[in-house]
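The sequence and its predicted three-dimensional model are supplied below.
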Amino acid sequence: TGELNEWMQAATSIPGQHLGRWLTTASFAANYFLGGLDPFGFKLANLIIHLINGILVFAVLCSLFRLIQPNSPTRSQPTLIAAAIACFWLVLPINLTPVLYSVQRYESLSLVAILLGLVWYCRIRMRVMQDQASVWRLGIPLLLLGAIGVTAKESALLLPVYAACLELSLWRSLDKSRRRHLLTLYGAILLAPALVATFWLWSWLGPETGSLRELSTFDRLITEGRVLVLYAQWTLVPNPSALSLYHDDFVASNGMLSPVSTLFSAIAILVAIAIAWRTREKQPTVSIGLLWFFCGHAMTATIVPLELVFEHRNYFSSIGLLLCVLPISIEALQRRLSTRAAAAVLVSIFVGYAAMTALRSFEWSDPIRHSTSEVIRKPESARARLEHARTLLIAAAGNPSTHLFEAAVENLTACMPLRRSGIACEAMLIMETGRVSKDLVASAWASLQRKLRERPPNDSDSSNLFSLLSCTAMPDCHADPENLGVALDLAADHPRPIAPFSFVMGEYAGLVRHDPSEARVWLYRSLEQDPKLHAARIRLIQLLAARGEMAEAAEQIQRLRETDRFGTYAEEIASIMGTSVSAGQVP
């Protein structure tokens, strides 16, 4: 309806484990308000943001070249080189997903703030060099645009780090007094957050808690070394068979020699860092470009237990690689070739990038074509097969006699034994084929229960278990409550279950086993683990009110109200209150 509280509810609907992201979520709400769920509007908005970022890349590089011009190989034509880098960046195949994958607007919108901050920083830095501004003013764009960028995505926190990379090449442009002021400024901006982040990340260190992806901290770090080398390759020399939305089939390293490319990648990274240090004054574009590439992955390729590989993480880092390679390449071409020949080489490379991006875009233009190409490209990816099966099932419209339905079942069956497949494929097979093949369903239940016996459930598993629980209440769904109960009990045997799983256990205990005491225990446990799990609190309030435990229900309602700043759950609270009043009990 466009009311302010509804906009605020939409903006703050992002899960609590994410820091902010309200601006991007509000932009999704705006897309929905203007055009519903039509994907065209979402992708058009992403394209506009991408083009704005291209303009800002040009502006950043122009400002940067003016700063480093006395020592830069680009002093004769900085504007043309800045334009070339911006144009190349706009059509890089690796930058496709921030445009066509709607959810990656988080990344592209945060980059708007980062680039604006760098433009502003470079302009103030020029005035500092000309004795027209104080060093302390450099903190304004870093703090202001960094704070704004965080409302799009946490990656904007790296803005001060990117600016610090510039200072390695600009250090000698300041006298001793200003250098001390600059060190103090960066100490205040970077040191305190770094200490807080180190304290928070300390709990992730070590083989037991070092990763939610079943990797020790060391193995994760050396694996990410291989990933960084692949990112550089995919950016500068893209291979259509390697670029994909899904990389869950990537095999982690197990020591420096398993595989041996782990060692080679580590050596390559150390050499690149050494080059960045040695070239910081004589070839600042090389130094800054390399540092931007590595710093762009500081959050996602270190010890934070995130997914190992995602192409969109190169959205900023790819600027660094182009800045490192393109200026010196243009200079080399100009020394060896005529102006026209050098231009022809650059145009040919640009056309090659653009053509590959256009081919990827064509794949994405049709859901079945896209999901099929992803499975062909990544046959060992459980996510690719799961998404292909989901797409085929939608196209089959539930008709089991179609070849689309059969192909979907084949993909789900092939998905189940894949490494890191979770239980999503089993859950979909149970829900979609229950009325078609009892043998398939039996094998799916067996596989699902085996996986939950061998390892504790994660967030994805909990979500799929909740889908199966919801399915049991539907007349046209053939998910067996008894098999689900066995699966849940197996998962519950693992120590320290996560909050979403505890919530599912509470729901199952209340809805299927009709055991409110057990449901209450699990719901309280889920809220102890995650007090912001509002669905669990609402269910607990309903349970307490139904049992006449009005004092506890009132306490839980108060806690819900304290965290429900924009009235997201006002209707649920009013409904509970109304039910209690009609029963003569007021919480």
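Structure received. Numbering: from 1, shown residues only.

make it CA atoms for all contacts and neighbour counts henceforth
Will do.

which non-adjacent residue is nearest Gly506?
Nearest residue to Gly506, sequence neighbours excluded (C-alpha to C-alpha, 6 or more residues apart in numbering): Ala519, at 4.1 Å.

what helices or strands is the host helix or strand of the one you found leaning on?
With secondary structure defined by DSSP states H and E, Ala519 is part of helix 516-529. Using 3 or more C-alpha pairs under 8 Å, 6 or more residues apart in numbering; DSSP states H and E as the contact test, the elements touching helix 516-529 are helix 499-511, helix 534-546.

following the lengthiest helix in the chain, which helix or strand shows up next?
What stands out as the longest helix in the chain, according to DSSP state H, is helix 39-68. The helix or strand immediately downstream of helix 39-68 is helix 78-91, counting by DSSP H and E.

Spatially nearest residue to Met126 (excluding sequence neighbours)?
In this structure, Met126 finds its nearest non-sequential neighbour in Leu67, 6.3 Å apart by C-alpha to C-alpha, 6+ apart.

Would you agree the one you found is in contact with Val119?
No: Leu67 lies out of contact with Val119 (C-alpha atoms under 8 Å); the separation is 11.4 Å.

before we move on, the earlier item: go through the longest helix of the chain and flag the buried ones.
Neighbour-count burial for helix 39-68, counted by 16 or more other C-alpha atoms under 10 Å, picks out 41-43, 45-47, 49-51, 53-68.

Would you enumerate the residues in contact with Gly35?
Gly41 (C-alpha atoms under 8 Å, 6 or more residues apart in numbering).

For it, give its distance to Ala45.
Using C-alpha to C-alpha, to the nearest Å, Gly35 is found at 12 Å from Ala45.

Which residue ranges of the stretch 101-250 of the chain form strands?
With DSSP state E, counting those that start in this stretch, there are no strands along the stretch 101-250 of the chain.

got a list of what Phe310 touches?
Counting by C-alpha under 8 Å, 6+ apart, Phe310 touches Leu245, Tyr246, His247.

ok, how many other residues are close to the last one?
Taking other C-alpha atoms under 10 Å as the criterion, the count of residues near His247 is 20.

thought it was touching Glu380?
No: contact criterion C-alpha under 8 Å: His247 and Glu380 do not qualify, at 9.4 Å.

Buried residues in stretch 533-546, which are they?
Across stretch 533-546, burial judged by 16+ other C-alpha under 10 Å covers 533-534, 536-546.

List the contacts of stretch 53-63.
78-79, 82-83, 85-87, 89-90, 108, 111-112, 115-116, 118-119, 122-123, 319.

From Pro193, how far out is Phe199?
Distance of Phe199 to Pro193, computed by C-alpha to C-alpha: 10 Å.

putting a second one here so we can go through both:
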Amino acid sequence: MMQRRPWLFPLLLFVAVCAIYAPGLLGGFTFDDFPNIAENAALKLDSLDGAQWRAAAFSSDAGSLQRPISMLSFAVNSYFAGMDPVSMKATNIVIHGINAVLVFWLVRLLFALAAPGVDERRRLWAAMFVAAAWALHPINTMGVLYIVQRMESLAHTFVFAGLAFYLIGRQKQLADGSGRWWIAAGLFGCTALGILCKESAVLLPLYAWLLEACIPALRNSPQKGDVRKLYMAVLWLPLVAGLFWLYPRVTAPHAFSTRDFNLEERLLTEGRVVLDYLRWTLLPPLRELTLHHDDYVVSRGWMSPPSTLFAMIGLAVLFVAAWLVRARRPLTALGILWFFAAQALTATVIPLELVYEHRNYFASLGLMLVLADLLLFAPRGNMAHIGVFVAALAGVGYAGITHLRAWEWSNDLKFAAVEATKRPESPRAVYGYGRMLVIASHYKADSPLVPVAVDQLERGMKLPKSGILPHSALLLLAAHTHLPQKDAWWDDMAARLRAGPIGPQEINAVGSIMRCARSRECDFSQPHMIQMFEGALARPHPDMQTLYADYALNVLHEYDLALGLFEGVVRMRPNESQYRINLAKVQISMGRRDAAVKEIATLREMGRFGENEAAALELEGRLGLSPGAPAHSSTR
């Protein structure tokens, strides 16, 4: 039936994806969704004005290219449905469903080249297994229901399409020598578009090269000389250049200043992390699959913990074995090597956080290929029936666990409680549960949830890797409910700010306190606030200094102090548009017209695609300049 109706399985797969993930539609924004989407003013569009849309496209500070395609997709959601998490999650599910269909197409092309001796019907069923198992796998839940990770799934829309185009081109080359345009579209066009969603897509040429290295029909093709030249240009030379660019950045003294590990410790830890990714993908344990993994133990040496050494040995053996079996089991080799290749950006030297499940969005496809090869292609005789049974059991199990995870994501309070139960030593999970209890209490002092929230947040304060988020939540709760603000909370927060690195959590915590004080909703004493900011500025950070400047301007009314702080921020990050916008606003409010005009001119020059034009026009409106007026002060 499937061969007569080729559209039927893709349609059923798409429907299955929507059904399995449907419960997760009801959940709200979480964690990084807030700074990137919900609190991103540039995404709140009210017209089709080009300047607004350009500003939205380049409103992310993630990645050197700012991921404009992903940000535009969020802007489209916001324009038509507002900041509605349901519409954004629905879009994510649709993207994942499209990716599932692309994976099915890609795997069918791959099996035709890699397993020509297997009958077509068997190849079709194996491709259906891979696509369904990948699409419904629980390790990809975060790539779907964690809204901001649309960046990951959308980037891989182009990765999957690019690899499919590449295989079509190579098939045509093997048949009649044509196909170069397909190859170019896959390697160049799709890589470029994918990178504009997220940098993960930069690995597409590496995945394509592994196709050449593992699939005999490609490895021994008449075009292998041209292929070597192609990959010298698109993979190896860029790789060498990238390493030269990256080396001084990851070895600089400040490279890991916002982390509690250094470069060596990161590399040692990632060996264990990658082995856990492997385990979570093949045998996913619902108890261990969570949003937060900040309680993951850092490896401080080869035997600290001892599993570090064993993990490295295990990964090395697996990698060598995969390379050695390329001739006999090309699909198994390719799947394992794809799994390793997918970790090249996030599990090596770049100072990212250690563990996130969404980093396996492509890696999990590699392992599904391995299962298809070992369960559906390799067995013979009665063993073939056992292989089919195990594959079916795995697929149903994956779908069931994913559906359970979708239910976990269906309610914010339930999600927070589940995360805290699964990760009792995770500061983020414990804080997240305390925060949701605070929200559920509606800041009513007589709510039975208030003492539970206080206990949860105070427990979070005491966890070894805890930051200051619990402190901020406690202080905000106390201020809104008119309960006592303990000096110990303020003192411990200032001490942690002074001693530890300043990262997104610290910025978020201090920002929440500052905004509540600025709005006069919270009665925080000025000595406590200044103590907090002085602790934070022991380690200069532009965002933290911006918050202090905001407080100095709007609460302390110390205008010269605020101006000096804003100027210092611009000196720290001269290429960040928002910092110049902040400075220009203060200059305008203080009557420093000439300085403001210069900042506006610089702001325009920084906008590569006119994305700063809307902000520049708004600032000129504050100055009383008409559009197109000369960029100099008329008061000289």
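That came through fine. None of these values were measured; they are calculated from a predicted model.

mean per-residue distance, the longest helix of structure 1 to structure 2?
For helix 39-68 of structure 1, the mean deviation from structure 2 after alignment is 1.3 Å (mean C-alpha distance after the TM-score superposition for structure 1).

so that helix aligns onto which residues of structure 2?
Aligning helix 39-68 of structure 1 against structure 2 (TM-score structural alignment) gives residues 85-114.

if we can go back for a sec, could you find the counterpart of the residue nearest to Gly506 of structure 1 in structure 2?
In structure 2, the residue paired with Ala519 of structure 1 according to TM-score structural alignment is Ala562.

what about stretch 285-300 of structure 2, start to end distance?
End-to-end distance of stretch 285-300 of structure 2: 26 Å, with C-alpha to C-alpha as the criterion.

actually stretch 305-318 of structure 1, not the one I wrote
Terminal residues of stretch 305-318 of structure 1 are spaced 23 Å apart (C-alpha to C-alpha).

and the residue nearest to Trp182 of structure 2 when sequence neighbours are not counted, what is it in contact with?
Setting aside the residues directly before and after it, Trp182 of structure 2 is nearest to Gly169 in space (C-alpha to C-alpha, 6+ apart), at 4.7 Å. Contacts for Gly169 of structure 2 (C-alpha under 8 Å, 6+ apart) come out as Ser178, Gly179, Arg180, Trp181, Trp182, Ile183.

Relative to Lys224 of structure 2, how far out is the fourth one?
Per C-alpha to C-alpha, Trp181 of structure 2 is found 17 Å from Lys224 of structure 2.

same deal with the last one?
Using C-alpha to C-alpha, Ile183 of structure 2 is found at 14 Å from Lys224 of structure 2.

what about these two, which has more around it?
Ile183 (23 against 13).

Now do the corresponding residue of structure 2 for Gly117 of structure 1 against Tyr551 of structure 2, distance only.
Counting by TM-score structural alignment, Gly117 of structure 1 corresponds to Gly162 in structure 2. Gly162 of structure 2 is 49 Å from Tyr551 of structure 2, where distance means C-alpha to C-alpha.

which one of those two has more residues nearby?
Remark: of Gly162 of structure 2 and Tyr551, Gly162 carries more neighbours, 30 against 23, as counted by other C-alpha under 10 Å.

Name all residues that make contact with the more buried one.
By C-alpha under 8 Å, 6+ apart, the contact set of Gly162 of structure 2 is Ala185, Gly186, Leu187, Gly189, Cys190, Thr191, Leu204.

and which of those is nearest Tyr433 of structure 2?
Of all the contacts of Gly162 of structure 2, Leu204 has the smallest distance to Tyr433 of structure 2: 38.3 Å, by C-alpha to C-alpha.

Can you report how many residues lie near the closest one?
Leu204 of structure 2 is flanked by 27 other residues according to other C-alpha under 10 Å.

Check the one 3 residues further on too.
Residue neighbour count, defined by other C-alpha under 10 Å, stands at 20 for Tyr207 of structure 2.

Same check on Gly50 of structure 2?
What Gly50 of structure 2 shows, counting by other C-alpha under 10 Å, is a neighbour count of 13.

From Ile69 of structure 2, how far out is it?
When C-alpha to C-alpha is the yardstick, Gly50 of structure 2 and Ile69 of structure 2 sit 15 Å from each other.

Repeat that for His471 of structure 2.
Look at His471 of structure 2 and Ile69 of structure 2: by C-alpha to C-alpha, they are 37 Å apart.

out of those two, which sits in the busier spot?
Relative neighbour count places His471 above the other of His471 of structure 2 and Ile69, with 26 against 21, counting by other C-alpha under 10 Å.

isn't the more buried one right next to Trp490, touching?
Yes: at 7.5 Å, His471 of structure 2 and Trp490 qualify as touching, with contact defined as C-alpha under 8 Å.

tell me which element the equivalent of Ser467 of structure 1 over in structure 2 is part of?
Residue correspondence to structure 2 (TM-score structural alignment): Ser467 of structure 1 is matched to Ser512. Using DSSP H and E, Ser512 of structure 2 maps to helix 504-518.

Give the buried residues for the very next helix or strand once past that helix.
Where DSSP H and E defines the elements, the next helix or strand beyond helix 504-518 of structure 2 is helix 526-536. For helix 526-536 of structure 2, a neighbour-count test (16+ other C-alpha under 10 Å) marks Met529, Met532, Phe533, Glu534, Gly535, Ala536 as buried.

and helix 526-536 of structure 2, what does it pack onto?
helix 487-499, helix 542-551.

deepest of these, which one?
Highest mean neighbour count of these: helix 542-551, a mean of 23 (counted as mean count of other C-alpha atoms under 10 Å).

Residue range in structure 1 corresponding to that one, please.
Using TM-score structural alignment, helix 542-551 of structure 2 pairs with 499-508 in structure 1.

Superposed on structure 2, what's the mean shift for the matching stretch?
Stretch 499-508 of structure 1 sits 2.3 Å off on average (mean C-alpha distance after the TM-score superposition for structure 1).

chain center to that stretch, what's the gap?
25 Å (C-alpha atoms, centre = their mean, to the nearest Å).

now swap in stretch 24-34 of structure 1 and tell me
On C-alpha atoms, centre = their mean, the centre of stretch 24-34 of structure 1 falls 19 Å from that of its chain.

average distance between that stretch and structure 2?
Compared with structure 2 after fitting, stretch 24-34 of structure 1 deviates on average by 1.8 Å (mean C-alpha distance after the TM-score superposition for structure 1).

can you check stretch 80-90 of structure 1 too?
If you overlay the two and look at stretch 80-90 of structure 1, the average distance to its match in structure 2 is 0.9 Å (mean C-alpha distance after the TM-score superposition for structure 1).
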